[in-house]
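Student: no FASTA, just this:
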């Protein structure tokens, strides 16, 4: 139990998120579905409180008018995160309290952070999606399905190479990696043996499942057949003559799609206050686009008046990719953006001073405006934040021409974001003027430089010899018209995590570039990317347990 300052003088005792989740009175998922005018035939129930919704419904509802789309993003975060998921749930609950038909769209949590250090990803306090334990632990099996499909492809590739290898695939050029949904640093380096008369080895490594391109493909496909087609476009390596080899050339996409036939359907759950929620897909927010599935978002827009969703990390990464990759692919038009800020993040970027940290927040707000969308700031209140500090943030934002609102959704649920919700409703009444940052017709380097200079604030971009060769080859192989997915540290606007605030006169260093052709984007790496995290000295797993009655403890 912890004490939490809710208003000026009122002190209340807060239960943990797990305690709140376990004591919440959930409504049957069939009742939640009825709120969305869904019929029993549209659902495949997983117990009383979870259901998958048939992906075919999206095609049937294509002529229905869309609701309003609201993105939750953040200023440059601290390593602990600033509570985007909690604000996402809280805002949707507040909209529901205002009489609006609202829905939540979130990514699925990975087991890696859950048993590692960060914990679950279902929101927190009185602004979380439920049943929390099930959502955080395997859920409906989507991530295990992605893991199986990824590893099936890896096995089929190695089997093909060790036998006839008619395409003359160069084993040293294989880019496809096996995955696992737990943090395991020992799998960062492994040796693969192509058995035969002689064991031919190659160095390899595992990634965490969320980093698999299959996860990104799942989240950027709008039907089972499109999913199968996109799986066939994945590049797995190169021939001895340097030509890219795609899954469809090997004929493996059908078997992979079979493993994902259920995973393509969005998962319907509810929040603490009974707000309907789709929790579907969970791509890495670094080497992928870090958003929930297009299917879930587009279907939610047909089923409700307001859809509140989030994108990974700060606005320089998550929001930019949401706009330039997801919205472009799905022809989505966001109506408003809420930037989550916290006192602790402002202090981190201001060397202890809130006022000196404000420019970081202001930069993100200015960036959002470049996409033609109106930003609103949600100040996520934490224990220990003083009234003076909160007033300073609101005042400074007002001075910059951006409206900011205190939110207290962890402790108060939807009630803690009513004022914010009213502002969002007002913003959404205006016609969306959304536009992507760059044209796909621009050369790859020009796209990279557009993001680096306009979004990050870099003075220039420096390319390594490897990156230059990669980009030339990507253009040569016909991938030049794809959007770029920038992979950099989330802890700074620059590619150096130590540079806080709004860095000036810095260069962005491009280390390499590669294609995720199934997902439909080019991954541009600015440094080392940890695709298989390790466990800390004291993993969260040490505190997680279950009793004889099946009651779980230790999740957060």
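Tutor: Structure's in. What do you need? Note that this is a predicted model, so its numbers are computed, not measured. Residues are numbered from 1 along each chain as shown.
Student: only C-alpha atoms from now on, for both contacts and neighbour counts.
Tutor: Will do.
Student: and residue 482, how many residues sit next to it?
Tutor: 24 (other CA atoms under 10 Å).
Student: which SS class is it?
Tutor: Using DSSP: H, G, I helix; E, B strand; the rest coil, the structure places residue 482 in coil.
Student: quick check: it touching residue 522?
Tutor: Yes - if you go by CA atoms under 8 Å, residue 482 and residue 522 touch, sitting 6.4 Å apart.
Student: tell me what the longest helix belonging to the chain is packed against?
Tutor: Longest among the helix segments of the chain by residue count, using DSSP state H, is helix 142-162. Helices and strands touching helix 142-162, by 3 or more CA pairs under 8 Å, 6 or more residues apart in numbering; DSSP states H and E, are strand 178-180, strand 190-194, helix 213-219, helix 253-259.
Student: pick the most buried one from the ones you listed.
Tutor: helix 213-219 (a mean of 27; mean count of other CA atoms under 10 Å).
Student: what segments of the stretch 301-450 of the chain are helices?
Tutor: Under the criterion DSSP state H, counting those that start in this stretch, the stretch 301-450 of the chain contains helices at 320-321, 328-330, 343-349, 354-369, 387-399, 409-412, 418-428, 444-451.
Student: distance to residue 302 and mean neighbour count added to those, as a markdown table?
Tutor: Formatted as a markdown table, the helices of the stretch 301-450 of the chain follow (distance: least, CA to CA, whole Å; neighbours: other CA atoms under 10 Å):
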| stretch | distance to residue 302 | mean neighbour count |
| --- | --- | --- |
| helix 320-321 | 23 | 26 |
| helix 328-330 | 14 | 15 |
| helix 343-349 | 36 | 23 |
| helix 354-369 | 25 | 21 |
| helix 387-399 | 34 | 15 |
| helix 409-412 | 26 | 24 |
| helix 418-428 | 16 | 19 |
| helix 444-451 | 32 | 18 |
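Student: and of these, who's closest to residue 278?
Tutor: helix 328-330 (16.8 Å; CA to CA).
Student: residues touching the nearest residue to residue 199 once chain neighbours are set aside, list them.
Tutor: Leaving aside its chain neighbours, residue 199 sits nearest to residue 193 (5.6 Å; criterion: CA to CA, 6 or more residues apart in numbering). Residues counted as contacts of residue 193 (CA atoms under 8 Å, 6 or more residues apart in numbering) are 199, 200, 201, 202.
Student: helices - which of these land there?
Tutor: Using DSSP H, no member of the contacts of residue 193 falls within helices.
Student: quick one: the spatially most central residue of the chain from residue 486, how far?
Tutor: In the chain, the centroid-proximal residue (CA atoms, centre = their mean) is residue 290; its distance is 2.8 Å. The gap separating residue 290 from residue 486 is 11 Å, by CA to CA, to the nearest Å.
Student: so what sits against both of the two?
Tutor: By CA under 8 Å, 6+ apart, no residue touches both residue 290 and residue 486.
Student: what about versus this one:
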């Protein structure tokens, strides 16, 4: 087992020039736009008929409810793609781009770990190709146009108390959650309350990831509702005459990014909405590129099957007309022990009883994928060196009892070689026909959609609503947006909206505090619990451990 940290391992990678990766995929020179030696953008006008003809198998990697111990879902996704390549399959990854907020905060980046990483990891985890900066600029251009319109006479009759469009920054900065701007005289704008969200929570990010092409992107941007008038009429980006300029800022960013794993498996990394406050999947374009060029496209959805997994199917697959051929539910011994009641300080001690107790969480997520969404499901046990044989065997025995195939994957330690058995299970699962179903139909009411998600996916009783949420629900349906899917914003740590309720709680209600209409993205965000759209840094942020030497070598990143 290696004692090197992730960044040290990444620096020893035998990377191929990115043009070789592109050529091996069959990407033409006209479609290939290099960004240095090891990353590129791809400009493909994807023909629908060609895509359907050449489409590979889609593999979704999701997980149990996450814990502070970490589940390593991205690491497993990378290792699985490498494992498929190890058994002779043409595999391609499709992942989200990391946000600077978690990179400098507590969660860390999203480039995998150990010997299952995408590289160059420093680039990917920091500025990469500038996509997030472009998305932040596009979002804040709308903010500037909105306040400029109000400053110059407000001919649209915008009620400044009903502005729903905050500004964004790609950083965890709690100080900006609630602000007052436009102060110090009339030349500096009209004073009003405002605030910031993190960039990954922006509706622009969601639109970016759900758009099929530039025209679709521009049309969705034009439909964004930024505010309401004094007589309660919606004000859109189109009303501000900003659709073209905002889209212009995104033209280059909209092209998917191509990189590689440590084992030179191609990876498209593009877009990155959070799964607890947005839909949690990489762009449709990246997924379709992976499907176009690979026989197997491995992609992940954020957090557990109740969050990213559900939204991947009910929002992304519905929009893109896709369906996974197989689903991998990732579990770890440590996480199951935490769901079994073990504290983080005692996770390295063998505790078979706690693993057994925590299995209720794994079983619930398997049933969600298998029974609610009717998908071919296997379990990938992400192995840690502290796991004992007895603890691992408990999981394998339980999966056998449930009729689910499972495999132990040692991808952190061994890379693709540690996932060949899992890869074979995935190939076999992909051979079975799938008839995917959704958690709800679009023609039901918003309240019914939320109830279906709570009951079928979370295992709860139903939902309660604040007076504010009930008013918003009625207004959304009255203006004709009741047919949209719902995007539940809730804690990732529990199936409920209370983070401390671990395992598989029952007999709970989800409290809907607020409903936000994302008319451009095409969904309704239901805010539950204490969910934050602008996170804060922890007491000891990861930023304190990051440094750079005189040669420009970054240390302490991971």
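Tutor: Received the coordinates, thanks. Since the structure is predicted, the reported quantities are computational estimates derived from the model, not experimental observations.
Student: just so I know, which of the helices and strands packed on helix 142-162 of structure 1 lies nearest residue 468 of structure 1?
Tutor: helix 213-219 (23.0 Å).
Student: for the helix or strand following the closest one, grab the matching residue range in structure 2.
Tutor: Using DSSP states H and E, the helix or strand that follows helix 213-219 of structure 1 towards the C-terminus is helix 224-232. The alignment of helix 224-232 of structure 1 onto structure 2 (TM-score structural alignment) spans residues 214-222.
Student: mind listing the strands for the stretch 251-400 of structure 2?
Tutor: Counting by DSSP state E, counting those that start in this stretch, the stretch 251-400 of structure 2 has strands at residues 257-261, 266-269, 296-300, 326-331, 377-382.
Student: quick one: closest of those strands to residue 542 of structure 2.
Tutor: strand 266-269 (22.8 Å).
Student: which bit of structure 1 covers the closest one?
Tutor: Under TM-score structural alignment, strand 266-269 of structure 2 corresponds to residues 276-279 of structure 1.
Student: residues in contact with that stretch?
Tutor: Counting by CA under 8 Å, 6+ apart, 32-33, 102-108, 129, 266-271, 292, 296, 300 sit against stretch 276-279 of structure 1.
Student: now stretch 476-484 of structure 1
Tutor: Identification of contacts with stretch 476-484 of structure 1 by CA under 8 Å, 6+ apart yields 243-244, 324-325, 440-444, 447-448, 474, 515, 517, 520-524.
Student: what's the local residue count around the counterpart of residue 400 of structure 1 in structure 2?
Tutor: By TM-score structural alignment, residue 400 of structure 1 lines up with residue 402 in structure 2. By other CA under 10 Å, 12 other residues sit near residue 402 of structure 2.
Student: quick check: the longest helix of structure 1 aligns to which part of structure 2?
Tutor: Using TM-score structural alignment, helix 142-162 of structure 1 pairs with 131-151 in structure 2.
Student: do the same with stretch 339-346 of structure 1
Tutor: Under TM-score structural alignment, stretch 339-346 of structure 1 corresponds to residues 329-336 of structure 2.
Student: and the matching stretch, how far from the chain's centre?
Tutor: Offset of stretch 329-336 of structure 2 from its chain centre (CA atoms, centre = their mean, to the nearest Å): 19 Å.
Student: ok so, going back, of all the strands of the stretch 251-400 of structure 2, which lies closest to residue 205 of structure 2?
Tutor: In terms of CA to CA, the element of these nearest to residue 205 of structure 2 is strand 266-269, at 14.0 Å.
Student: how big is the offset of the closest one relative to structure 1?
Tutor: Aligned to structure 1 and superposed, strand 266-269 of structure 2 gives a mean residue distance of 0.2 Å (mean CA distance after the TM-score superposition for structure 1).
Student: show me how far that strand is from its chain's centre.
Tutor: Using CA atoms, centre = their mean, the offset of strand 266-269 of structure 2 from its chain centre is 15 Å.
Student: just stretch 58-66 of structure 2 next, same as before
Tutor: Centre to centre, stretch against its chain (CA atoms, centre = their mean), the figure for stretch 58-66 of structure 2 is 11 Å.
Student: where does it end up in structure 1?
Tutor: Taking TM-score structural alignment, stretch 58-66 of structure 2 hits residues 69-77 over in structure 1.
Student: burial measure for the corresponding residue of structure 2 for residue 99 of structure 1, as a count.
Tutor: Structural alignment (TM-score structural alignment) places residue 99 of structure 1 against residue 88 in structure 2. Residue 88 of structure 2: 9 surrounding residues under other CA under 10 Å.
Student: residue 88 of structure 2 falls within a strand, correct?
Tutor: No - Residue 88 of structure 2: not assigned to a strand; according to three-state DSSP it is coil.
Student: which element is the residue mapped onto residue 172 of structure 2 from structure 1 on?
Tutor: In structure 1, residue 172 of structure 2 lines up with residue 183, judged by TM-score structural alignment. If you go by DSSP H and E, residue 183 of structure 1 is not part of any helix or strand.
Student: gap between residue 183 of structure 1 and residue 313 of structure 1?
Tutor: 19 Å.
Student: can you give me the end-to-end distance of stretch 5-24 of structure 1?
Tutor: 22 Å.
Student: is the aligned partner of residue 245 of structure 1 in structure 2 in a helix, a strand, or coil?
Tutor: Taking TM-score structural alignment, residue 245 of structure 1 has residue 235 as its aligned residue in structure 2. Three-state assignment for residue 235 of structure 2 (three-state DSSP): strand.
Student: Serialize the helices and strands packed on helix 142-162 of structure 1 to CSV and add fields for distance to residue 135 of structure 1.
Tutor: Formatted as CSV, those follow (distance: least, CA to CA, whole Å):
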stretch, distance to residue 135 of structure 1
strand 178-180, 18
strand 190-194, 31
helix 213-219, 17
helix 253-259, 20
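Student: now for those, which one comes closest to residue 394 of structure 1?
Tutor: Evaluated with CA to CA, those place helix 213-219 nearest to residue 394 of structure 1, the distance being 36.1 Å.
Student: by how much does the closest one deviate from structure 2 on average?
Tutor: By mean CA distance after the TM-score superposition for structure 1, the fitted helix 213-219 of structure 1 averages 0.5 Å away from its aligned residues in structure 2.
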